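Chemist: Requesting a structural model of the entry that follows:
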Amino acid sequence: MPAPAAAAAPAPDARTQNARTPDARIPDVRIPAPSNNGPVVNGNGPANGSPPAPAVQPARIPDARSEDDNLFLQLRDAARQNDAVRVNTLAPRLANYPLASHVDYYRLRLRLREAAPEEVREALRRHEGSAAADQLRAEWLLELGRRRDFAAFEQEAGTLTQNGSLQIRCYGLLARASRGEAVAQEARALLGNPPAYGEACASLIAQLAQNGQFSQADLLWQLRLAGEMNATGPARRAAVLLGVPEARAAQAVDVPAVAMARGIGATRAEREIYLVALGRMARTSLKLAMVALEKNSDRLSNEERAIGWANLALAASIAQDQEAGDYWRRANGVPLTNEQMQWKTRIALRNGDWKLVRATIEAMPAGLKADPAWVYWLGRAHKAEGQSDAARALFERIAAQSTFYGQLALDELGRMVTAPPPVAPVTVAELAEASANPSLQRALRFYGLRLRAEGNREWNWGLRGMSERQLLAAAELARRNELLDRMVETSLRTRTELDYAQRFPAPHLDILRPTAQGLGLDKAWVYGLIRQESRFIQDARSGVGASGLMQVMPSTGKWVAAKIGLDNFVHDMLNDIRTNITLGANYMNMVLQNFDGNEILATAAYNAGPGRARAWRGRLEAPMEGAIFVETIPFSETRSYVRNVLANATNYAAVFDGRPQSIRTRVTTVSPRGGNGSILP
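Modeler: Below you'll find the model as predicted:
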C-alpha cells in the first residue's frame, strides 16, 4: 500500500514551544499610520509626543469576494482558454482593480505575436517594478527571440541574458552568435538540461553547429545528455544535426530494444545512438544491456566502450547493484555527465573507497563541487586520508547552514545544533511598512481568490531587496494572515537575524502533543515531517491526491483508520486537522516500528512507500553509516526529503528541548535487515 505522497515543499506555522510566541511579540492591535508628526519610535507613536496618527490594521486577506474579484476570475479563465474576445470585453471593466497589472498581462499575453512593440512597452512602463510586468517581459522576450528580432530583444532583455530563464539566456547567446561572436564556451556551460531547452536552446545548438562553433563532439554530448534525461525531442534534433535519421534517436530513447536490434551502426553518430539505447535499456534490464555491450565490444572504440560502461554504471548505481563499482572502473577515463559523476561518487561512498570519493569530487565542475553535499563528503575524504586541516576548512565552510550537511559538518567539528537567541521583536512600524508593500498587498488579494501560485509569485517579488528586518516583518505579516508557508520561506531568507519562531513554528500543538505522547513519538520528528510535507498549508493537496498537513493518501488514510478503529472514515475527513494529524502520526508510528525505530528508513518509507524502503535496506550486505545510506537513496525526491525531515527534526528538538542537539542521534547506522515482520502493506 502506498505511503502518503510528499508535498512539493516544506513549511511551518507560528507558535513554538519556547515561551516567546509571535503573538507575544506584537499584540494584534491597531498600527499607527505614517504621519508628519515625527519619527515613530519602537512602533509606539510619534517621538515628539504629538497625538497618535489614525490607527489602521495590518494588511489582510479580503474576507469576501467583490464583484470585481469575480470579473477578474472570469477574465483569468478566459485568458487560460485563449478567449481573446471575452478577455477584451472584461478588461476595460477592471481598469481600477487592485490587480490591474495582471489584467494587462492576461490581455496582452494572448496577442503577443501581433501586438505592436510600443503597446507592450507602454504596458511594461505602466507597471514597471511589478511581478506582472516581469512575467510579461519574459514572455515577450521569448516571442522576440522566436521572431529573431534580436535588436528589440537585446534592447529589452538587459541583465536577463545573464540571469533570466534558460531559454532567455539561450536567445541571448543566439543573438550574439548571429552577429558572429564566439559563444561556444558559454553555451557548453549553459546547455546541460535538455528537457528544458525549448525552441530557444534548440536553435542555439543548431546555429553553433552551422557556423562551426559546435563540433561533432559537442553534438554527440548533447545526444548523450538527451538520452540520459529521457528527452526525446532534443535527442531527435541532435541526431538531425549529426546526419542521422531522427526516428532512430527517438527509438533509442523511447523503445531502446528496437534501436538495439538495428545494431551499432557504421558511423560515430549511429554508434552513439546505440549507446543511448544501451543506457535506456539498462534502466529496465541491466543484464540484457551488459550482454549486448560485451557482445559488440570489439566493434566499438575504446572511448565508445567506456561510454557504454558509464551508461550501464549509472543504471547499476541507481539500482544499487553490487557490480556498479566494477562498471565505473571499466568506464575510467571517459568524460562523465554531472549525474554520472555524482553516482560514481555515491558508489565509492558505499564501497568505502575514500580515495576515489576525493578524486571524483575534485573532478566535478566548480558549480557542482560547491554543493554542500559534496563539500561535506570531500571533507570526509580528506579526514579519512589524514588531511585534518583540509577537512576542517571544508566543514567550516558549510557549518553555519542549518541544513542536513551543515549539521553533519557541525558534528565533525565537535559542535552541536543550537537554537539562536531571540531576535528583536518586529515593531509596529515595521509591520506597517510591510503592510503597505504593493506586491504583498496584491499577493494577499490573490490568496483571497484562492490563487496560491499567483499569490506566491507576487509575494516573492515583493521580497526583492528587503533588509533582514523587512523580511522578518513580512514574515510576521504572513503569520497574521495564516500564510505559514510564506512566513517560513520569507524568514529563511535572513542570514544574520535568525528567528526560529518563524522558521520552525509548531501550530496545532494542542492536538499534536498528546497524539505524539500517546504513541511515544518524538514530536520534533513529527513537526520536521509536517514542515517538509505541507509547509503547514492546511488544505494542501498534492498532484497524486495526498491531503492536509501530513499529506495522507486516501488509501493510506482508510487503511490506518481501520487499524486504529476510527469508524466511518471518508476521504473528506483528511482535511480535518485533528483527523489528519491522528492518521499521519499513527502511520509514522507504524513505519517506525516496522523499521526497528530507525528514523532514516521510516522517513524514507513515509515518502516513497515501505516496500521501496525495505528493498533499499535489503540490498545492504553489512551495516552502513546512516549519512551514506541517505546519500545513496536512489530517488532524488526521497533523498532530499529524508535530508530535510531529519535536519528539520534536529532544529525542532533544539527549540523544544532548549539544549544543543546532534543530528547523529537521528542519522544512525542502517542495518541490513530487521527482526520484525512487516506490519505494513
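Chemist: Every contact and neighbour count from this point should use C-alpha atoms.
Modeler: Noted.
Chemist: Number of residues surrounding A189?
Modeler: As a burial measure, A189 scores 9 neighbours (other Cα atoms under 10 Å).
Chemist: Over to R86?
Modeler: By the measure other Cα under 10 Å, the count of residues near R86 is 16.
Chemist: Now the helix or strand hosting it: buried residues?
Modeler: Assigning secondary structure by DSSP states H and E places R86 in helix 84-90. Residues of helix 84-90 classed as buried by neighbour count (16 or more other Cα atoms under 10 Å): 84, 86-88, 90.
Chemist: and if you look at stretch 21-30?
Modeler: Neighbour counts over stretch 21-30 (16+ other Cα under 10 Å) mark P22 as buried.
Chemist: Now the second one, please; I'll put the structures next to each other:
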Amino acid sequence: MKKQSFIIRYSRYIATATFALATVLSVNAKPQAVPDERLAEQRELFVKAEYAAKRGRLAEYRQLRAQLTDYPLLPYLELERLQQVGYLANEKRVLTFLQQYEGTPLDWQLRRPWLDYLAGQKEEERFIRDFRYPGTLTHRCQLISAERNQGLENEPFIKKVDGVWLHGFSVPTACDGILNEWAELGARTTKKVWQRIKLAADGGNATLIPYLTGLMPDNIQYLGELFHKVRYSPAAIHSDNRWLGRDPKREAEIATYALKKLIWREESLALSSYDKLIKRLPFSAEQRETIAEEFAVALSLKDHPEARIWHQRVPLTGLDERTLQWRLASYLKDRDFASLRQTISSLPAAIGGGAQWRYWLARASEITGNELAANEIYTELAKERNYYGFMAAARLGQPVNLEREPVDVSVVELESVRNHPSARRAYEFIQLERFVDARREWNHLLTQLDGSEHKAAALLASEWEWHDQAIWTLAQIGYFDAVSIRFPMAYGELLSSASDKVGIDPSWAMAITRRESAFRADAYSSAGARGLMQILPSTARRLKNDNISYRQLHRPEVNVELGTYYLSRLNNRFDNNHLLATASYNAGYYKVLDWLPDSPTPADEWIEQIPYYETRDYVKAVMTYQQIYFMLHEGQGNLFERLESMMIQPDYD
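Modeler: Sure thing, here's the model as predicted:
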C-alpha cells in the first residue's frame, strides 16, 4: 500500500461527504452565520465571572454578569452564586431556579446541597416538597423519615424501607432510624435478611455478612457463616461437616454459588465436590443448569477433557451467548464440524439467525462437503456490513457491501436541535474544553428528542467534530447506516503522519482509535488507559523510557505517536501479522503467545477460540473497522481476503 497522506487520500471522500451534506440541507437553507465574535468575547467574560463568583468578589461578578445576559452558560453563574449564599433567605431564587431547570444537569447541582441544607435544618415539609427521585440513598432515607414523621402509615412505610434494606452494601447512617423502626414493626424477616446476605456475597460488600448472620435465627446462623467462608474460600464446600441439613434449600443456594467460583480456581476439586453434593442437596433444575453452564465455560477455557460432557448437560433452550461461544470454540478445537452444524441447525431461530451462527453453519457445511448450501448462506450474509458479512464476501471472492446512506434530516429539525438550550450549553462547554459538563448537557438533550431529532443531533455533533458523541448518539437509536458519521476521518492527518513514520497501515491505526475511544481525546478507562489510543502510563513509560503524565497522554499528538509506535512494535514481533498484533494491543503480547495454537489454524477459527471475550470482540471490531475505513478512503478491495487465507502459526517468538 502506498503511504501517501490521508489528506490527499481522503480528498474525494471529503468532497463527497460535503456535497451530500449540502444536498440534505439545501432546501430552505440559510447561509451559516460567520463565527460570532461576541460569543468568543462572552466565553472569556464567563470564565472571569465564574472565577469572581467562586472567590466572592461580588462587585466584579455583577459587572461581568451584566455583559452575559444572553450567553448560554449564564445559568451556571447563577448556580455558582446560589450554592454559596444563605439558603432560606434566598428560597424564592432557589425554587425558581430548580423549577426552571428541573431535570437538566443544572438541577441536581443545586438540588443536592439544597436538600442537604433542608435536612440539616429539620425542614421536613420543604424537604418532601423539593425532593426528586432518584436522589441519593441518604436523601431517600431522609425523605422516608420525613414522610413518616408527617404521618406515613405502616404498610407504605415498610414497602419503602424494604427498598433501602435490599442492598449488598452498607447503607448511610441517615438510614439507621427508619431501619430500626422497620425492624421493630417486624418487617425484618429471615427471608429479607437472607436476600441481603446473598446480595452482599455476590458482588456486594462481603464484610456485611457476619453482621447479617447475627440477625438470622440461631439454628440457621451456620448458613451465613458458611456463605461468608465460601465467599473467600469456595473450597470449603468440600468439607462434609459444614452441611448440617437444617435448611437444605438454602444450603443448595450456597453450594451453587460456591461451585461456580470453585470451578475457576480448582477444577478437580469442584468436579469431585459436585459429585458429592448432588447426592445430598436438593439442587433445583435451574441450579443444575446454571452450574452446568459455568462448568462448561470454565472447563473449555482450561481445555479440560470433561468440557464436552458439561456442554452436553446444558439444554439448547438454556444456552446463553457465553456458553454458546465456548461450545463453538470446543467444536472448532476438536474440528468437529458435523456436531457444530447439527448444533447450529437446532438453535432457536432468534439465535441461529444471527450473523455469527449463519457464518459457522456455512463454514461447517463447506468443510463437510456441502458447498452449495454454504455458498447460499455466504451469498446472503455477504450483503451485511459486519465482521461475518465481510468474511463471507471474502470466501466468495466478492467486494464488501457497506450499505451506507446519509443522515437525511430537514433544516428545520437541525436548527431546532442546534438552538435547544442544552445543545447551546453543550457547544459552549466544548469551546471551553469542559467536556464532562458538555456531555452532561448533551445526554440531557437526547432525553428531550425523538428518533428523527436524534439523527439531527448526531449530524450536529459531527458538524462540531465531536465525533464520539455523534457515534454514540446514532448507536442510541440503533441507526448504523450513516457510515460516514460513524466512521469519520477524525485526526486523519495526525494518524496518517504517525502511521507512515512507523510503517503501519493508517486505516489500521484509524480502526484501533475508533474502537479504543471513538476519537475521544480525554477518554480514560477503569484500568487507567488514557487518550485517543488508550495508552496505559506503564506502557508509555516502557515506550519512551520516561514518565508520561496523564495530561500528556490526553494530548492527541503524544498519544497517537505512542499508540502507532506500539502497534508497529507488536506488528514486528509477530512477523507483520496485524491480526495477532491487534489482539496483543488489547490483551498483551504474552497473553497472545499463550493463545497460539498447537498446530497451524485458520484465522477465523483461532479468533473464535480467543479466551477473553473482550479481546475476541475487539479483534472482530478492529478488522471490520479497518475494512470500512479502507473502503471509504482507499477505494475497492476486501482486506478480509487476507484473513480468509491466513493461518495462525504455533510459534512467532
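Chemist: out of the buried residues of helix 84-90 of the first structure, who's nearest V40 of the first structure?
Modeler: Proximity of those to V40 of the first structure was ranked by Cα to Cα; the top entry is L90 with 43.3 Å.
Chemist: now the residue nearest to I7 of the second structure when sequence neighbours are not counted: how far from V560 of the second structure?
Modeler: Among residues not flanking I7 of the second structure along the chain, E493 sits closest, at 6.2 Å (Cα to Cα, 6 or more residues apart in numbering). For E493 of the second structure, the distance to V560 of the second structure under the criterion Cα to Cα, to the nearest Å works out to 11 Å.
Chemist: Which residue, other than its chain neighbours, is closest to R113 of the first structure?
Modeler: Closest residue in space to R113 of the first structure, ignoring its immediate chain neighbours: E143 at 6.8 Å, by Cα to Cα, 6+ apart.
Chemist: was I right about that neighbour contacting A115?
Modeler: No: E143 of the first structure sits out of contact with A115 when judged by Cα atoms under 8 Å, with a separation of 10.6 Å.
Chemist: From the chain's centroid, how far away is the lengthiest helix in the second structure?
Modeler: Residue-count comparison of every helix in the second structure, with assignments taken from DSSP state H, identifies helix 613-633 as the longest. Helix 613-633 of the second structure has its C-alpha centroid displaced from the chain centroid by 17 Å (Cα atoms, centre = their mean, to the nearest Å).
Chemist: mean shift of that helix relative to the first structure?
Modeler: Its aligned residues in the first structure lie a mean 1.5 Å from helix 613-633 of the second structure after superposition (mean Cα distance after the TM-score superposition for the first structure).
Chemist: So for that helix, what gets flagged as buried?
Modeler: Neighbour-count burial for helix 613-633 of the second structure flags 615-616, 618-633 (criterion: 16+ other Cα under 10 Å).
Chemist: ok, back up a step: how big's the offset between the helix holding R86 of the first structure and the second structure?
Modeler: Taken against the second structure, helix 84-90 of the first structure registers an average deviation of 8.6 Å after superposition, with mean Cα distance after the TM-score superposition for the first structure.
Chemist: Which strands or helices does that helix pack on?
Modeler: Contacts defined by 3 or more Cα pairs under 8 Å, 6 or more residues apart in numbering; DSSP states H and E place helix 84-90 of the first structure against helix 67-80, helix 100-109.
Chemist: Mean neighbour count and distance to R248 of the first structure for the ones you listed - can I get that in TSV?
Modeler: Compiled in TSV, these are given as follows (neighbours: other Cα atoms under 10 Å; distance: least, Cα to Cα, whole Å):
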stretch	mean neighbour count	distance to R248 of the first structure
helix 67-80	17	36
helix 100-109	22	37
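Chemist: could you redo those helices as TSV and give each row distance to N338 of the first structure?
Modeler: Putting these into TSV (distance: least, Cα to Cα, whole Å) gives the following:
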stretch	distance to N338 of the first structure
helix 67-80	37
helix 100-109	36
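Chemist: the helices in the stretch 351-500 of the second structure, which residues?
Modeler: Under the criterion DSSP state H, counting those that start in this stretch, helices of the stretch 351-500 of the second structure are mapped to 355-367, 371-381, 387-396, 411-418, 421-431, 435-447, 451-463, 467-476, 483-486, 492-502.
Chemist: Of all those, which one is nearest K333 of the second structure?
Modeler: Closest approach to K333 of the second structure among these is made by helix 355-367 (13.1 Å; Cα to Cα).
Chemist: Now do that closest one: everything it contacts.
Modeler: Contacting residues not belonging to helix 355-367 of the second structure are listed as 337-338, 340-341, 344-345, 351-352, 371-375, 377-378, 381, 388-389, 392 [Cα atoms under 8 Å, 6 or more residues apart in numbering].
Chemist: So which bits of that helix are buried?
Modeler: 355-366.
Chemist: now stretch 397-410 of the first structure
Modeler: 398-399, 402-410.
Chemist: Relative to F595 of the first structure, which of the residues you listed is nearest.
Modeler: Comparing those against F595 of the first structure with Cα to Cα picks out F404 as the nearest, at 21.3 Å.
Chemist: Show me which of E493 and V560 of the second structure is the more surrounded one.
Modeler: Using other Cα under 10 Å as the criterion, E493 of the second structure and V560 rank with V560 on top: 27 against 16.
Chemist: aligned partner of that one in the first structure?
Modeler: Residue pairing (TM-score structural alignment): V560 of the second structure is matched to I581 of the first structure.
Chemist: of all the helices of the stretch 351-500 of the second structure, which lies closest to V193 of the second structure?
Modeler: Using Cα to Cα as the measure, helix 435-447 is the one of these that comes nearest V193 of the second structure, at 37.7 Å.
Chemist: can you pull the buried residues of the closest one?
Modeler: Of the residues in helix 435-447 of the second structure, 435, 437-446 count as buried by neighbour count, 16+ other Cα under 10 Å.
Chemist: again, but for stretch 217-225 of the second structure
Modeler: Within stretch 217-225 of the second structure, the residues that count as buried by 16+ other Cα under 10 Å are 220, 222-225.
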